[in-house]
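A.B. asks: below is the sequence, then the predicted model.
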Amino acid sequence: MKIAIVHDWLTGMGGAEKVIIELHKMFPDAPIYTSVVNYDNLEPIFREMDIRTTFIQKLPFSKKKYNRYLPLFPLAFEALDLHEYDVILSSTTSIGVKGVLRNSSSVHICYCNTPPRYAWDFYHEYLNSAGRLQKLLIPFFMHYLRMYDQQSSMRVDYFIANSTNVSDRIKRIYNRNSIVIHPPVNTDYYQLSTQSEEFYFIVSRLVSYKRIDLAIEACNQLNRKLVIIGNGEELNRLAKLAGPTVTLLGYQVDEIIRDYMQRCKAFIFPGYEDFGITPVEAMACGKPVIAFGKGGVLDTVSPNETGIFFEQQTVNSLVDAILKFESLSFDEKKIRMHAEFFSRENFKNKIKTYVDEKISLN
């Protein structure tokens, strides 16, 4: 049985790339097809993989500006010759991968991290943040890409969603059913800690939709210590917003992130994510999570047992949640046990069971 893995792009490390690592470990002989790869921004294990790219790899500045070529993605992925494979395992958050062409007897199973949010749920936010010329071009191209995204979803035999939130979105946008298998979390690396120092913690890309500004303003108002690790376009703005109790450390290696994760009193997660791996990593360390109550955290955080939610993305709502958190007590060992449900081993076992089941039906 020959298997191929297909992914949008490999240009930096994130939750989707961690899924690819686990799929590679499960199917080490399977080549990985993707639009473009930039090994400089990936973990060393990717250099050991058989990665095959589309023609977009050869276009100018594609390693950093790959999103500029988004209108070409359907053409690029349809140009891949996958006729020799019995199983196509795709992983996607974008447009193009679902449309790969294969032989009529093969099975295409898609691990969908989300239908592309820039094309659907967050389209107007995406458009409003664009430059003047882009605002003229985006509506035309996005109309075409939305139609292609829906049509190409019919080429997938089976969908796996990474959360209940994404499963609902797949049903609404593609009118397709899906099973939920949560992404793999390295619960072996993020180990239980009973330390608890007087600071809250965030690790995140510093981009606007992550809403790190809410956490900064809440901790400014409450005079609480907050440590933030991460880099991004919002760094300078957030640094100006930060009061004397807020520390921004920029980019840090995993060992430093784990150290702060294990010593904090709680992890703050103010954004809206399809899944959100960092809250689970914090819970693997035995740390409760204070999260905006929407999206993937509804699958991962158990209210008043492993964390609490705030219901509105406002400073006042987060302030109230922090004060509520400080009036409660949490059991580190129970939080850790809850996080183990999302381990890499559980992910691999569920994927293998599902793939074997669907292959047997074919």
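C.D. replies: Looks like it came in fine.
A.B. asks: going forward, measure contacts between C-alpha atoms and count neighbours the same way
C.D. replies: Fine.
A.B. asks: could I get the full set of helices for the stretch 51-200 of the chain?
C.D. replies: Under the criterion DSSP state H, counting those that start in this stretch, helices of the stretch 51-200 of the chain are mapped to 62-65, 73-78, 123-128, 132-152, 164-174.
A.B. asks: by contact count, what packs against the helix or strand A4 falls within?
C.D. replies: Assigned by DSSP states H and E, A4 belongs to strand 3-7. Strand 3-7 makes packing contacts with strand 32-34, strand 87-92 when contacts are defined by 3 or more C-alpha pairs under 8 Å, 6 or more residues apart in numbering; DSSP states H and E.
A.B. asks: need the helices of the stretch 51-200 of the chain in TSV with mean neighbour count and distance to R211, can you?
C.D. replies: Shown next, in TSV, are those (neighbours: other C-alpha atoms under 10 Å; distance: least, C-alpha to C-alpha, whole Å):
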stretch	mean neighbour count	distance to R211
helix 62-65	16	24
helix 73-78	20	30
helix 123-128	14	14
helix 132-152	14	24
helix 164-174	18	19
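A.B. asks: in addition, the following structure is provided for comparison:
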Amino acid sequence: VPGLEPGFLLTVSRPRGYKNTALICKAVEALPGTRLVVVGGLPERTHGWDPRLTGLVGVSDAQLAWLYRNAVGLVAVGREDFGLTPVESYSFGRPAAVLRAGGYVDSAAPGVATTWIEEPTVAAVTAGIRDVLATAWDSQQIRQHADRFSLASFQARMVDAVDEVWRSTR
């Protein structure tokens, strides 16, 4: 992505209130030297955002892949039924700081790929981001965790489930 240096935090979300993008932006503003890229664009704000925050819209699949590969981690604080963005981040070997709620609980791997954000407050998001930045992550372990959500893993689990039902009816 032209003009972006690797080493930023990433959040991927449409501008919806429940995604808590403004909260993530405020938390990053409280962390000197930390940069954030917001795919979906920065939330509206009367006095603007710190220049360390970059909003992007109209991002191609190739650009999104570059962003995941070059991020130090993802931050996700929305209330989601599943929450795909952390799994996408994991597939690129990148950790995520996520809200301990909703679907994020099902896809998280604390200590392997995930740090928790305990509540949707600036202080809690800042703490979660600090944990992501301070941890020495193993990108291979993170990718292995993401493999649990791959098409091949899903197909294998479906075959196993059908086999189990088939055997139980005989």
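C.D. replies: Received it, and whenever you're ready, just let me know what you need. All values reported here derive from a predicted model rather than from experimental measurement.
A.B. asks: TM-score for the pair, please.
C.D. replies: Superposed pair, TM-score by TM-score structural alignment, normalised by the length of structure 2: 0.85. Supporting alignment: 163 aligned residues with a C-alpha RMSD of 2.3 Å.
A.B. asks: picking that back up, could I get the helices and strands packed on strand 3-7 of structure 1 as JSON lines with mean neighbour count?
C.D. replies: JSON lines is the format used below for the helices and strands packed on strand 3-7 of structure 1 (neighbours: other C-alpha atoms under 10 Å):
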{"stretch": "strand 32-34", "mean neighbour count": "23"}
{"stretch": "strand 87-92", "mean neighbour count": "23"}
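A.B. asks: number of nearby residues for the aligned partner of L56 of structure 2 in structure 1?
C.D. replies: Aligning on TM-score structural alignment places L56 of structure 2 opposite L249 in structure 1. For L249 of structure 1, the count of nearby residues is 13 (other C-alpha atoms under 10 Å).
A.B. asks: leaving out chain neighbours, which residue sits closest to L249 of structure 1?
C.D. replies: Once flanking residues are discounted, L249 of structure 1 sits nearest to I229: 5.2 Å by C-alpha to C-alpha, 6 or more residues apart in numbering.
A.B. asks: surely that neighbour and D254 touch.
C.D. replies: No. Counting by C-alpha atoms under 8 Å, I229 of structure 1 does not reach D254; the two are 10.5 Å apart.
A.B. asks: of those two, which one has the most company?
C.D. replies: Using other C-alpha under 10 Å as the criterion, I229 of structure 1 and D254 rank with I229 on top: 20 against 10.
A.B. asks: what's the single longest helix in structure 2?
C.D. replies: helix 151-168 (DSSP state H).
A.B. asks: now the strands for structure 1?
C.D. replies: Under the criterion DSSP state E, structure 1 contains strands at 3-7, 32-34, 51-53, 87-92, 107-112, 158-161, 178-180, 200-203, 226-229, 246-248, 266-269, 289-292, 307-310.
A.B. asks: now render those strands as CSV, adding distance to N346 of structure 1.
C.D. replies: Conversion of those to CSV gives the following (distance: least, C-alpha to C-alpha, whole Å):
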stretch, distance to N346 of structure 1
strand 3-7, 20
strand 32-34, 22
strand 51-53, 26
strand 87-92, 18
strand 107-112, 15
strand 158-161, 15
strand 178-180, 13
strand 200-203, 24
strand 226-229, 28
strand 246-248, 34
strand 266-269, 24
strand 289-292, 22
strand 307-310, 22
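A.B. asks: any idea which of those strands gets closest to A282 of structure 1?
C.D. replies: strand 266-269 (6.5 Å; C-alpha to C-alpha).
A.B. asks: against which helices or strands is that closest one packed?
C.D. replies: strand 200-203, helix 277-284, strand 289-292.
A.B. asks: which residues in structure 2 does that strand match up with?
C.D. replies: With TM-score structural alignment as the criterion, strand 266-269 of structure 1 aligns to 73-76.
A.B. asks: show me what that stretch is in contact with.
C.D. replies: Applying C-alpha atoms under 8 Å, 6 or more residues apart in numbering, the contact partners of stretch 73-76 of structure 2 are 8-12, 19, 24, 85-86, 89, 94-99, 129, 132-133.
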